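this one's structure only:
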């Protein structure tokens, strides 16, 4: 009998392959786990509308959706369980930082049901083609307000841009703000209450599932608390070094390019090894 009652997985760099998609093998493994009675929880930094499209197209089964790094949570029945927007004055201050930014810095902003970017980039095009959630080009200096913003993502395209983000964005210090690197070139800012681990803990309480009955997969620092919470927190082979350093005793598996999540579920959940 399988000791797990829930599977939690990050998307980019974890569940997704190199082309940012859920492969047929991975989808089949998750569907089989769901059919066996396990709750499936997708946890990502992406927008909730983006995640809904990915879940519908990639899996086709009802799942819990943790988006915006825990800032928004939806149940399989489409109930919004969690909503943590950022303080508008913080968002405005962070957008003003962009006036000093090199051209190689891109700012993505999630506001309500919309996704804004300040510059056209290939990553955004890939994401919108994948889920059908379309981005909008925007000049943030013209925004009348910054209500209902759930996440900001600063993307760097070269080393100079990375240095700018690490040096300048961190100057906007506020106890209501949480930020961290999710990839070597992606710096994200959210409300202090947005946390994948806290969001998943709420779902487990709702379902009557103990943390030790949870299997979780992740590759970024935004997955840290989620992996610490789970009875079995798996670190991807392609994880950022800081995550592996923070969880030195957690099992490490193959990479997302190798469909390592699917392999693990097949061997340790579906076959009960």
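Cool, got the structure. Given the structure is predicted, the values throughout are model-derived calculations rather than measurements.

going by C-alpha atoms from here, please, whenever you check contacts or count neighbours.
Fine.

closest to the centroid, which residue in the chain?
Of all residues in the chain, the one closest to the mean position by CA atoms, centre = their mean is residue 44, 1.9 Å from it.

against residue 102, how distant is that one?
In this structure, residue 44 and residue 102 are separated by 27 Å, where distance is defined by CA to CA, to the nearest Å.

ok, now residue 118?
Note on residue 118: its distance to residue 102, by CA to CA, is 13 Å.

helix, strand, or coil at residue 119?
The three-state label given to residue 119 by DSSP: H, G, I helix; E, B strand; the rest coil is coil.

same deal with the one 5 residues further on?
Using three-state DSSP, the structure places residue 124 in helix.

residues contacting it?
Shown in contact with residue 124 (CA atoms under 8 Å, 6 or more residues apart in numbering): residue 135.

can you classify residue 52 by secondary structure?
When the structure is reduced to helix, strand and coil (three-state DSSP), residue 52 reads as helix.

look at it and say how many residues are nearby.
By the measure other CA atoms under 10 Å, the count of residues near residue 52 is 22.

so what's it closest to, chain neighbours aside?
In space, residue 52 comes closest to residue 65 once its chain neighbours are excluded; the distance is 7.5 Å by CA to CA, 6 or more residues apart in numbering.

with residue 115 instead?
Here the residue nearest residue 115, using CA to CA, 6+ apart, is residue 135, at 4.9 Å.

what's the answer for residue 63, then?
Of all residues beyond its chain neighbours, the one nearest residue 63 is residue 76 (4.7 Å), with distances taken as CA to CA, 6+ apart.

now residue 154
Once flanking residues are discounted, residue 154 sits nearest to residue 107: 4.6 Å by CA to CA, 6+ apart.

strands of the stretch 1-150 of the chain, start to end?
With strands called from DSSP state E, counting those that start in this stretch, the stretch 1-150 of the chain shows them at 6-9, 39-43, 64-67, 72-74, 80-83, 105-111, 114-117, 135-137, 149-156.

re the thing from before, how close does the residue nearest to residue 52 get to residue 231?
Per CA to CA, residue 65 is found 20 Å from residue 231.

higher neighbour count, the two?
Between residue 65 and residue 231, residue 65 has the larger neighbour count (other CA under 10 Å), namely 28 against 15.

contacting residues around that one?
41-43, 48, 51-52, 73-76.

the residue nearest to residue 154 contacts residue 155, doesn't it?
Yes: between residue 107 and residue 155 there is a contact under CA atoms under 8 Å: 6.3 Å.

need the overlap of contacts for the two.
In terms of CA under 8 Å, 6+ apart, residue 107 and residue 155 are not both contacted by any residue.

put this next to the first one:
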């Protein structure tokens, strides 16, 4: 793999999780966890930037045996695992969260509200099992519709079959302009003013790394803004088209451990250049 000199000089790499760092089974493989640890050992800061809740984001660093920084719930929460207090936390307007849930009524889609530490769905929702399969370690609750956490939501999601979401795409974006298509099966939206870039830029400023010395790897529409602002954006082979348009490099599919392959190649190239 031939890598651009700009990539060899990065001081941090930010990683999306689902569709990027995680494989087709939504798990981060031992090889990929080792790549994160090796990256840190080489003096490059790995940063998790995900739509998952904060516990799931920080668990990846813990599984890699390292401390560090994570952005969760699409930028609504940012943490340093060495500090008990979040660096940043934002909740949605309760009326906006309620509007997302109301939109799903009578349509072949289902809502979910994320809080800082829990994923919440309505009782009887098929999304419950989907979320549990995607991340068995994360707390997922099913509650009566009237008990959804409208006042504590960090992120609201609309889940559905890809064809159904394709048909509703224009209507969803018109109703909720901040909604992005993070996966083929999901739209999602965080609090106003909270996105992955806001949180990531705060972390980069905290650790003294300019954005141009940071690489980023992602696949979904919720990755476009922050990828376009780092120095070396990378698209997965399974990325949605808007991600490919801002990327300087495209790698393989997330199911084939393409992130681990890239990090390993980066570390070899850095060592050879010394």
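Good, I have the coordinates. The shown structure was predicted, so the numbers you read here are calculated from the model rather than taken from an experiment.

follow-up on the earlier one: any idea which of the strands of the stretch 1-150 of the first structure is most buried?
Between those, strand 64-67 has the highest mean count of neighbours, a mean of 28, where neighbours are mean count of other CA atoms under 10 Å.

mean per-residue distance, it versus the second structure.
Its aligned residues in the second structure lie a mean 0.5 Å from strand 64-67 of the first structure after superposition (mean CA distance after the TM-score superposition for the first structure).

counterpart of that strand in the second structure, which residues?
Aligning strand 64-67 of the first structure against the second structure (TM-score structural alignment) gives residues 69-72.

quick revisit: which position in the second structure pairs with the residue nearest to residue 154 of the first structure?
Residue-level alignment of residue 107 of the first structure against the second structure, with TM-score structural alignment as criterion, gives residue 111.

tell me what the strand or helix carrying residue 161 of the first structure is packed against?
Assignment of secondary structure by DSSP states H and E places residue 161 of the first structure within helix 159-168. The helices and strands touching helix 159-168 of the first structure, judged by 3 or more CA pairs under 8 Å, 6 or more residues apart in numbering; DSSP states H and E, are strand 149-156.

just want the angle from the strand it packs on to helix 159-168.
Angle of strand 149-156 of the first structure versus helix 159-168, following axes from the mean of the first three to the mean of the last three CA atoms, to 10 degrees, is 140 degrees.

what's strand 149-156 of the first structure in contact with?
The set of residues that contact strand 149-156 of the first structure without belonging to it, under CA under 8 Å, 6+ apart, is 68, 71-72, 84-88, 91, 104-112, 162, 165, 185-191.

where in the second structure does it fall?
Following TM-score structural alignment, the partner segment of strand 149-156 of the first structure in the second structure covers residues 153-160.

which ones are touching the alignment partner in the second structure of residue 169 of the first structure?
Alignment of residue 169 of the first structure against the second structure is given by TM-score structural alignment, with residue 172 as its counterpart. In this structure, residue 172 of the second structure makes contact with residue 179, judged by CA under 8 Å, 6+ apart.

any idea how far residue 264 of the second structure is from residue 172 of the second structure?
Residue 172 of the second structure sits 40 Å away from residue 264 of the second structure when distances are taken as CA to CA.

one more: residue 253 of the second structure?
For residue 253 of the second structure, the distance to residue 264 of the second structure equals 16 Å [CA to CA].

next: residue 112 of the second structure.
The span separating residue 112 of the second structure from residue 264 of the second structure equals 36 Å under the rule CA to CA.

and what of residue 75 of the second structure?
Taking CA to CA, one finds residue 75 of the second structure at 28 Å from residue 264 of the second structure.

out of those two, which sits in the more crowded spot?
Here residue 75 of the second structure and residue 264 are compared on neighbour count by other CA under 10 Å; more neighbours surround residue 75, at 28 against 19.

ok, now which ones touch the more buried one?
Under the criterion of CA under 8 Å, 6+ apart, the contact list for residue 75 of the second structure reads 49-51, 190, 194-200.

filter these down to the buried ones, PyMOL style.
In PyMOL, the members of the contacts of residue 75 of the second structure classed as buried (16 or more other CA atoms under 10 Å) are selected with the following command:
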select buried, resi 49+50+51+190+194+195+196+197+198+199+200
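
tell me which of the contacts of residue 75 of the second structure fall in strands.
Secondary structure from DSSP state E places 49, 190 of the contacts of residue 75 of the second structure in strands.

I'd like the contacts of residue 75 of the second structure as JSON lines, with distance to residue 62 of the second structure appended.
As requested, those are exported to JSON lines (distance: CA to CA, whole Å):
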{"residue": "49", "distance to residue 62 of the second structure": "15"}
{"residue": "50", "distance to residue 62 of the second structure": "15"}
{"residue": "51", "distance to residue 62 of the second structure": "18"}
{"residue": "190", "distance to residue 62 of the second structure": "25"}
{"residue": "194", "distance to residue 62 of the second structure": "25"}
{"residue": "195", "distance to residue 62 of the second structure": "24"}
{"residue": "196", "distance to residue 62 of the second structure": "21"}
{"residue": "197", "distance to residue 62 of the second structure": "23"}
{"residue": "198", "distance to residue 62 of the second structure": "24"}
{"residue": "199", "distance to residue 62 of the second structure": "20"}
{"residue": "200", "distance to residue 62 of the second structure": "19"}
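
now for the contacts of residue 75 of the second structure: which two are most distant?
Within the contacts of residue 75 of the second structure, 190 and 200 form the most distant pair, 14.8 Å apart (CA to CA).

remind me, longest helix of the second structure?
The single longest helix within the second structure, with elements called by DSSP state H, is helix 258-273.

what residues does that helix touch?
Surrounding helix 258-273 of the second structure, the residues in contact under the criterion CA under 8 Å, 6+ apart are 1, 3, 7-8, 20-21, 31-32, 35-36, 39, 42, 236, 251-252.

pull out the buried residues from it.
Of the residues in helix 258-273 of the second structure, those buried by neighbour count under the rule 16+ other CA under 10 Å are 258-267, 269-270.

what do you get for stretch 251-258 of the second structure?
Buried residues in stretch 251-258 of the second structure, counted by 16+ other CA under 10 Å: 251-255, 257-258.

which pair of those spans the longest distance?
Of all pairs drawn from those, the greatest distance, 11.7 Å, lies between 251 and 255 (CA to CA).
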